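Asks: Any chance you can model this:
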Amino acid sequence: MSHPHPELSAPGELAEGGLRVTPLGGLGEVGRNMTVFEYAGRLLVVDCGVLFPEDQQPGVDLILPDFGPIRDRLDAIEALVLTHGHEDHIGAAPYLLRERRDIPLVGSKLTLALMGSKLREHRLRETVQHVVKEGDRIAFGPFDLEFVAVNHSIPDALAVAIRTPAGMVLHTGDFKMDQLPLDGRITDLRSFARLGEEGVDLFLTDSTNAEVPGFTTAEKKITPAIEQVFRESEQRIIVACFASHVHRVQQILDSAVKHGRKVGYVGRSMVRNMQIASELGYLHVPEGVIVDAKELADLPPEKQVLVSTGSQGEPMSALSRIANGTHNFVQIAPGDTVLLASSLIPGNENAVYRVINGLARLGAHVVHKGNALVHVSGHASAGELLYCYNIVRPRNVMPVHGEIRHLLANGDLARAVGIDNVVIAEDGVVVDLVDGVAKVAGKVECGYVFVDGTSVGDITESELKDRRILGDEGFVSIIVVVDSVSGKVSSGPEIHARGNAWAEDAFDEIKQPIVDAVNRAVSEGATDTYQLQQAARRTFGRWVSDTHRRRPMIIPVVIEA
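Replies: Okay, the predicted model is just below:
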């Protein structure tokens, strides 16, 4: 993706009395949200999330924001504010807390409860936490924070107004304006208007649906489609949704009770999150409806509902294992109905359709967003964003949370209502708010930080490229023995290949050219084994490209004997 400010250099000193805003993730991508605010040498961090890997990032478990620009200033962080409990906003927080354990965590009751289970997984038990709710106001250093209720696809989401001597920032977090939410908690537009009257100097707005016209469909609109599934299904129903989508699970529980079915959760994160949501009162579970998923199998199929993780086709998720027949206790029977109650995140299409095809092959009827209204977005569409701009009337706008096309579309909406100063930034672009005007001040280096097992940040783009080559093109090793006195080839080459269907004699014609190339390199003055290895690599590389249209990873080994 091209950077909108490719020529920018490192930012200079922040002007006295100015506020600096540095996004370290979430701008130019959907995920990895993290924004750093700086005033008078003190820092406030809003969100710290992960991005999930795509197919071209093999072996990567998670992608974190780059903490490099603030790593030597961790002691200056006043607090980490978490707007809501989705992974792309809280998932990287444990990795930041590993570097400084006592950073105060600020968030709503549900958000910090979901965060707590992650902290226990990372063995971070003694953290400083401040539970807040809409209407609360709390100060950390020079940052005076006020929290505002917003509606999203997870309960208890908050926008945050950040008052500083440099001006007020209003950060929406992820939000939409569902006027008939299942939990009755609407986005508090009255507070948005009140803050607008006070004067919002910089408005950071969710851009994910900025290209979508009109208003996002209300959650209640999908109830008829869910009801239809329950009414028409004669056997077991399996529902896959995000493990954090409490509202969707509530709709499933309500329909299950209405149709006399029992519900079991499948997937560790689903079990954990729904238990937390139930204990805190965000999920209302009718008595007797929940049973252990393994015990559910003892009931007749028409009495069973399984709620599972894996709506994005994640390879190790419960639904993927069900689809490929490897789940330890759930097997699809012909006539089962599978309901994919989630959106299709860009980049996951192939994985999701692979799961749908696997389920269909086993005889399931699959209901998904492509053939029924079974999911609505959690983000404000263009009409809602225009509405917000008109009631807040900010002096400056900085679109956040989205790919570059989303950010640009959101910026166009702000300009359409007469807001002239719109700042389009991507990860690492530094924006300074000085004397009420927001301007780009430079950029800091911030790349992707890959998590691979227990390894954090050790994988480079170069190593990922090697992995992609290995996965796509295979691996070839060439072993040549040279005489330690003459330097000429004394035996070999032995050529071994993996990852492609090579015939037994496939490499016979290239062996002598490799010998000739190594001997020629010696006669031309090559003295070390690295030069000889490169001669073998070049010769084999040209041949395999011309002959087989392949570009495998080539590992030449030259042994002196």
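Asks: from here on, contacts and neighbour counts on C-alpha atoms
Replies: Fine.
Asks: Check the gap between Thr111 and Leu280 for me.
Replies: Separation of Thr111 from Leu280 (C-alpha to C-alpha, to the nearest Å) stands at 11 Å.
Asks: Specify which residue of those two has the higher count of neighbours.
Replies: Thr111 (24 against 13; other C-alpha atoms under 10 Å).
Asks: tell me the secondary structure for the more buried one?
Replies: Judged by DSSP: H, G, I helix; E, B strand; the rest coil, the three-state class of Thr111 is helix.
Asks: surely it meets Asp156?
Replies: Yes. Thr111 is within contact range of Asp156, at 7.1 Å (criterion: C-alpha atoms under 8 Å).
Asks: Okay, buried residues for stretch 254-264 please.
Replies: Neighbour counts using 16 or more other C-alpha atoms under 10 Å place 254-257, 261-264 of stretch 254-264 among the buried residues.
Asks: for those, which one is nearest Pro399?
Replies: Asp254 (37.3 Å; C-alpha to C-alpha).
Asks: Now the closest one: which helix or strand?
Replies: Assigned by DSSP states H and E, Asp254 belongs to helix 246-258.
Asks: need the next SSE after that helix, C-terminal direction.
Replies: Downstream of helix 246-258, the next assigned helix or strand under DSSP H and E is strand 262-266.
Asks: Excluding its own residues, what touches that following strand? List them.
Replies: Strand 262-266 is contacted by residues 253, 256, 271, 288-294, 296, 303-309, 318 when judged by C-alpha atoms under 8 Å, 6 or more residues apart in numbering.
Asks: Tell me which other helices or strands the longest strand anywhere in the chain touches.
Replies: When the chain is parsed with DSSP state E, its longest strand is strand 489-498. Applying 3 or more C-alpha pairs under 8 Å, 6 or more residues apart in numbering; DSSP states H and E, one finds that strand 489-498 makes contact with strand 475-482, helix 508-523.
Asks: Measure how far it is from the centre of its chain, please.
Replies: How far strand 489-498 lies from its chain's middle: 44 Å, per C-alpha atoms, centre = their mean, to the nearest Å.
Asks: one more, for comparison:
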Amino acid sequence: KLKEHKLLRESELVEINSNSNLKIGEMSVSFFKVTHSIPDCLGMVFHTPEGNIVHTGDFKFDLTPANNEHSDIHKMADIGKEGVLLLLSESTNAERPGLTPSEQMVGEHVETTFRKAERKVILSTFASNISRVQQVVDAAQKTNRKLALLGRSMVKVVAVAMERGYLTVPDGMLIDPHEINEMAPEKVAILCTGSQGEPLAALARLSTGNFRGVDILPEDTVIFAAGPIPGNERNVTSIVDNLFALGAKVIYGSGSTSGMHVSGHGYQEDLKLMLTLMKPKYFIPIHGEFRMLHHHRLLAESVGVEQGNTFIINNGDVVDIEHTIARQTRKIPVGNTYVDGGDVGNVGEFVLRDRKQLSEDGILMIVLTMSKAEGKLISEPDTISRGFVDSDFSELRRDVNRLTTKTVNELQEANRNQWNVMKKQIKKSIRQYVYTHTKKKPMIVPILIEI
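Replies: Presented below is the predicted three-dimensional model:
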């Protein structure tokens, strides 16, 4: 990502592993292995003069991980024995009872589906989930299928994973997309991006027939091997509908519904195990909606964390620790940083409001040509529209010009022909008229030309 955004040269990269120990001022940082859906995941321990602060990162406890990367439970227990002043632990699945299912379950379902499929199989998942990609490769090998990769990130991640030894792909298995149609469909599998309904990803383009050289045909099997992230459901549903319309067999849904996806985030029993191993004095649930944080706090209290020693905090909230006592104190300003060309962080609220209005209802510019000496209109106002759509704009334009002329004349009769007063009154009159007749609120911009 740094290379993609041309930031690699100005960045200092420090390679770490579970045995690393970094010194930062009066604080040091050590690490411990956790299991997640991507390789080499680590939790962190910040050794401070006040005590140890642990950040779990994303994790689950999987006793049979597909990538054989086990959580280092013994090291976690040792950290807990040493003493943990504060634990920050992820809360994504704090509402789900039980233990998170093992990733190996997905591999078994994928292989079974590959065997049963009578035509080509298209499977979409996160490119970063290397253990799942490996299981797809294994299923293709066991069912004598060639594998094609679609989607830029999938191609890049697979290449890097193979180069670094995280992914093993038999020689001759990978084929180029243009070779798909040259082979018997029952001998082909496709691994692609787009499991979250991204409009420009490979699966979305396949579902609309817009991926050059590759088509989804009736009786092809399409597998969503990833659950939709909250907020992506509508996009995913749209693609599923398109695939059914093409005649494909579609396997979608998470967990026990399809067996094609298990979470990389711990369920309630995983979270309770982490709390039990760490035995923190204070606890802050992180990484989740408020309800998830709330459920995680209740879990912490159920395994022994004192009720007054848990904090649910928002972005910007500060928890101070002094003499091993934690207190929520102040708040620092946080939020989005807006970038406008080369200007970073200086885009004001009014600019954003105007741009929002322009994007929704467009703009009406009313040009008035007036005599500088007499302060009277020389010609009829001219109304110009951009981004404002009305079924009969020519009639609306005549009415706006007529109303503008009337407003200017009335102000002149009342000796109130100052430009700033005239501008405000024109905007007010035209805004009311346009909304009454169109129910739209375009930006109104009077422009004065004095001759």
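Asks: what's the TM-score here?
Replies: Remark: TM-score between the superposed chains equals 0.90 [TM-score structural alignment, normalised by the length of the second structure]; 444 aligned residues with a C-alpha RMSD of 2.6 Å.
Asks: Now list the buried members of the contacts of strand 262-266 of the first structure.
Replies: The buried subset of the contacts of strand 262-266 of the first structure (16+ other C-alpha under 10 Å) comprises 253, 256, 271, 289-290, 293, 296, 303-309, 318.
Asks: Those residues in strands, which ones?
Replies: 304-308.
Asks: nearest to Val239 of the first structure, of the buried ones among the contacts of strand 262-266 of the first structure?
Replies: The closest of those to Val239 of the first structure turns out to be Val307 (C-alpha to C-alpha; 4.8 Å).
Asks: Please report how far whichever residue in the second structure pairs up with the closest one lies from Asp399 of the second structure.
Replies: Using TM-score structural alignment, the partner of Val307 of the first structure in the second structure is Leu191. According to C-alpha to C-alpha, Leu191 of the second structure and Asp399 of the second structure sit 59 Å apart.
Asks: hang on, the earlier thing: with distance to Cys241 of the first structure added, can I get the buried residues of stretch 254-264 of the first structure in CSV?
Replies: Output for those, formatted as CSV (distance: C-alpha to C-alpha, whole Å):
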residue, distance to Cys241 of the first structure
Asp254, 16
Ser255, 15
Ala256, 16
Val257, 19
Arg261, 18
Lys262, 18
Val263, 14
Gly264, 14
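Asks: what's Asp176 of the second structure in contact with, if anything?
Replies: For Asp176 of the second structure, the contact set (C-alpha under 8 Å, 6+ apart) comprises 148-149.
Asks: which position in the first structure aligns with it?
Replies: By TM-score structural alignment, Asp176 of the second structure lines up with Asp292 in the first structure.
Asks: Do a quick rundown of the strands in the stretch 1-150 of the second structure.
Replies: Along the stretch 1-150 of the second structure, counting by DSSP state E, counting those that start in this stretch, strands occupy 21-24, 27-33, 42-48, 51-55, 84-90, 121-124, 146-150.
Asks: tell me the most buried of those?
Replies: Sort the strands of the stretch 1-150 of the second structure by mean neighbour count, taking mean count of other C-alpha atoms under 10 Å, and strand 121-124 sits at the top with a mean of 25.
Asks: which strands and helices sit next to that one?
Replies: When contacts are defined as 3+ C-alpha pairs under 8 Å, 6+ apart, strand 121-124 of the second structure sits against strand 188-192, strand 221-224.
Asks: Which residue numbers in the first structure does it align to?
Replies: The aligned range for strand 121-124 of the second structure is 237-240, by TM-score structural alignment.
Asks: which other residues reach the matching stretch?
Replies: In contact with stretch 237-240 of the first structure (C-alpha under 8 Å, 6+ apart) are residues 230, 302, 304-311, 319, 336-342.
Asks: Can you classify Val330 of the first structure as helix, strand or coil?
Replies: Applying three-state DSSP: Val330 of the first structure is coil.
Asks: got it, and Asn371 of the first structure?
Replies: Applying three-state DSSP: Asn371 of the first structure is coil.
Asks: Any idea how many residues pack against it?
Replies: By the criterion of other C-alpha under 10 Å, Asn371 of the first structure has 8 neighbours.
Asks: Provide the aligned range in the second structure for stretch 149-157 of the first structure.
Replies: The aligned range for stretch 149-157 of the first structure is 33-41, by TM-score structural alignment.
Asks: what does the matching stretch rub up against?
Replies: Under C-alpha under 8 Å, 6+ apart, the answer for stretch 33-41 of the second structure is 17-18, 42-43, 56-62, 65, 67, 69-72, 128-131, 166, 263-265.
Asks: cool, stretch 221-236 of the first structure as well?
Replies: Residues contacting stretch 221-236 of the first structure (C-alpha under 8 Å, 6+ apart): 237, 251-252, 255-256, 259, 301-306, 335-337, 339, 372-376.
Asks: re earlier: residues contacting the match of Val307 of the first structure?
Replies: Applying C-alpha under 8 Å, 6+ apart, the residues near Leu191 of the second structure are 122-125, 136, 147-150, 154.
Asks: out of these, who's nearest Ile239 of the second structure?
Replies: Ser124 (11.8 Å).
Asks: Roughly how far does that closest one sit from Ile190 of the second structure?
Replies: For Ser124 of the second structure, the distance to Ile190 of the second structure (C-alpha to C-alpha) stands at 8 Å.
Asks: do the same with Met292 of the second structure
Replies: On the measure of C-alpha to C-alpha, Met292 of the second structure and Ile190 of the second structure end up 36 Å apart.
Asks: Same question for Ile38 of the second structure.
Replies: Ile38 of the second structure is 21 Å from Ile190 of the second structure, by C-alpha to C-alpha.
Asks: and what of Glu111 of the second structure?
Replies: From Glu111 of the second structure across to Ile190 of the second structure, the span is 14 Å (C-alpha to C-alpha).
Asks: Same check on Ala184 of the second structure?
Replies: 13 Å.
Asks: which part of the second structure lines up with stretch 436-444 of the first structure?
Replies: Counting by TM-score structural alignment, stretch 436-444 of the first structure corresponds to 324-332 in the second structure.
Asks: For that stretch, buried residues please.
Replies: Neighbour-count burial for stretch 324-332 of the second structure [16+ other C-alpha under 10 Å]: Ala326.
Asks: Assign Asn346 of the second structure to helix, strand or coil.
Replies: Following three-state DSSP, we place Asn346 of the second structure in the coil state.
Asks: shouldn't it be in contact with Tyr338?
Replies: Yes. Here Asn346 of the second structure reaches Tyr338: they are 7.2 Å apart, a contact under C-alpha under 8 Å.
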